[in-house]
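Engineer: Could you look at this predicted model? Sequence included:
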Amino acid sequence: MYSDLPFSQACENNKAPILVLLQQAFAKCSNVLEVGSGTGQHAVHFAEHLPQVIWQASDQGDYIPQLSERLLRAALPNLPQPLVLDICRDAAPSQPYDGLFTANTLHIMPWPVVEQFFNRLNQLVKPQATLCIYGPFNYNGHYTSESNQAFDQSLKSRDPAMGIRDIETVISLAASVGFTLQHDYAMPANNRLLCFSK
C-alpha cells in the first residue's frame, strides 16, 4: 500500500512503544498537532489507534507531497491532509491544539530553530495543553550511550548546528513558555519521551 513512498525504519521500530505512552499522555486531548511528520508513518499509526483524536500532521513544504499521499491512502477520518509548517517562517495554524507531538526533530533543527520552536509553542497550542517530545538527549552534558555519541558526531559532521540536545536546556526552554515536565520515559534504542503539561 505504501511501498513506493519514503520509509523510515526507525519510525517503524519505535511507533508501537511511543503509542503506548501517547495513549496515556493524550487521553484528554481532542486535536493534536505533529510537528515534523516526515514520512507520515507515525501520523498514520497514531491516528489509527487514537480514534478520539484529530491528528494533524505537518512539515516543511518539500515533504508535503509524499506525506500527503500517505495520509490520503490511509483514509482515516481523524487524519486530515498535512499542514505546511516551517517553524521559522509560516504563520501558526488558525486553530490552536490541545496536544503537540514531535519526534526526532530537536537534534536536526539548528539550535536557533529549537529556540524558535519553543518560543512559538503558545501560538500553536491552547492555554492548557500537553507536549510530547521524542528523541535522544544528553544528561549533565554526557551521552547516554556510545551509539548516541556516534550519532551526534555524524550529525555534526553534516552540520555543526545539529546535535543531540542537553535535556536540562530543553526543560528550561519549555519552562520559560509555561510547560512543566511531567514524565521522562526511557525508550528503546537510547531514546526518551518527554511529556510536558501547561
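Structural biologist: Arrived safely. Numbering: from 1, shown residues only.

Engineer: From now on I want contacts and neighbour counts done on CA atoms only, so please keep to that.
Structural biologist: Fine.

Engineer: For stretch 45-62, which residues meet the burial criterion?
Structural biologist: Neighbour-count burial for stretch 45-62 flags 45-48, 50, 53-60 (criterion: 16 or more other Cα atoms under 10 Å).

Engineer: Second structure follows, compare the two:
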Amino acid sequence: MTIKPHSPSCERNREPILGVLREHFADRRHVLEIGSGTGQHAVYFAAALSQLVWQSSDRAENLPGIRAWLDEAALPNTPAPLEFDVAGTWPAMRFDAIFSANTLHIMAWRDVELLFARLSTITTDDASVIIYGPFNDEGRYSSESNAAFDQWLRARGAHMAIRDAGAVDALAGRASFNLIGDIAMPANNRCLVWRRRGA
C-alpha cells in the first residue's frame, strides 16, 4: 500500500485558494490540475466543488501518491490522475478550467513558455486559468521571505526561480488569455486568473 504523501503548505493554503476557486470556477465543469503534487488539493477542492470534475495530473513518479489520496477519498468527481509532463504528450481532451499551484517556479522557463503556448490545445474557447504561487513584479521581490525562497530555489536547481508576473502574463496574452484577476494571498503568494478570448 502506498503511503499518502503530505505537504503542510497544502493544508495552510487550501482555504484561501478555495475562496478564489469558488468565485472564478463557479460556472466551470471540467478542470485540469497541472502538477497535482501530493494530491491533497485535488481531494479537498473536488469535495468542496462538487459541480466540477477535478482531473489531477503530474509526472509518473508522483501518481502513486495522488492515487492514494483519491482512493481514500473515493469521490465521484475525481477520475484517475493523468501522467502529464508539459514537455511530453498532452491530454487529448478539452477543459474549461485549468488550475496549478506552486509549479511555475520549479519548472524551467522554457517549460513555462511551452505550458502557455500549448494551453489552447486543451482548453475551450472560454476557459479560465488560475495559477497560484509566489511572483515578482519587474524583477522585484514582494518580500524578504520570497527573496530567501528564490535563493533556495536557485541553489537547488539552476532552472528554478520565482517568475515575474508580467512576463507570465505576456505568455498568457500571446496565447489569447486575458488577465482578469491578480489576487493577494497569504504568505506573499498570489492567484493570477485569466480567461481565454473566444476563437
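Structural biologist: In hand now; what should we look at? All of these numbers come straight from a predicted model, not from anything done at the bench.

Engineer: TM-score them against each other, please.
Structural biologist: The TM-score (TM-score structural alignment, normalised by the length of structure 1) is 0.96; 195 aligned residues with a Cα RMSD of 1.0 Å.

Engineer: so of the buried residues of stretch 45-62 of structure 1, which ones are in strands?
Structural biologist: Under the assignment DSSP state E, the buried residues of stretch 45-62 of structure 1 contribute 54, 55, 56, 57, 58, 59 to strands.

Engineer: Pick out the most distant pair among the buried residues of stretch 45-62 of structure 1.
Structural biologist: Spatially, the most separated pair among these is 50 and 60, at 24.4 Å (Cα to Cα).

Engineer: Which residues outside the lengthiest helix in structure 1 are in contact with it?
Structural biologist: Taking DSSP state H as the criterion, structure 1 has its longest helix at helix 9-25. The contact list for helix 9-25 of structure 1 (Cα atoms under 8 Å, 6 or more residues apart in numbering) reads 41, 42, 45, 46, 49, 50, 130, 132, 187, 188, 193, 195.

Engineer: Ok, stretch 189-196 of structure 1 next?
Structural biologist: The contact list for stretch 189-196 of structure 1 (Cα under 8 Å, 6+ apart) reads 18, 25, 130-137, 144-145, 148, 179-187.

Engineer: Which of these are buried? Put it as a PyMOL command.
Structural biologist: This is the PyMOL syntax for the buried subset of the contacts of stretch 189-196 of structure 1, where burial follows 16+ other Cα under 10 Å:
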select buried, resi 18+25+130+131+132+133+134+135+136+137+148+179+180+181
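
Engineer: What is the neighbour count of residue 88 of structure 1?
Structural biologist: Using other Cα atoms under 10 Å, residue 88 of structure 1 has 12 other residues around it.

Engineer: so it sits in a strand?
Structural biologist: No: Residue 88 of structure 1 is assigned coil when assessed by DSSP: H, G, I helix; E, B strand; the rest coil, not a strand.
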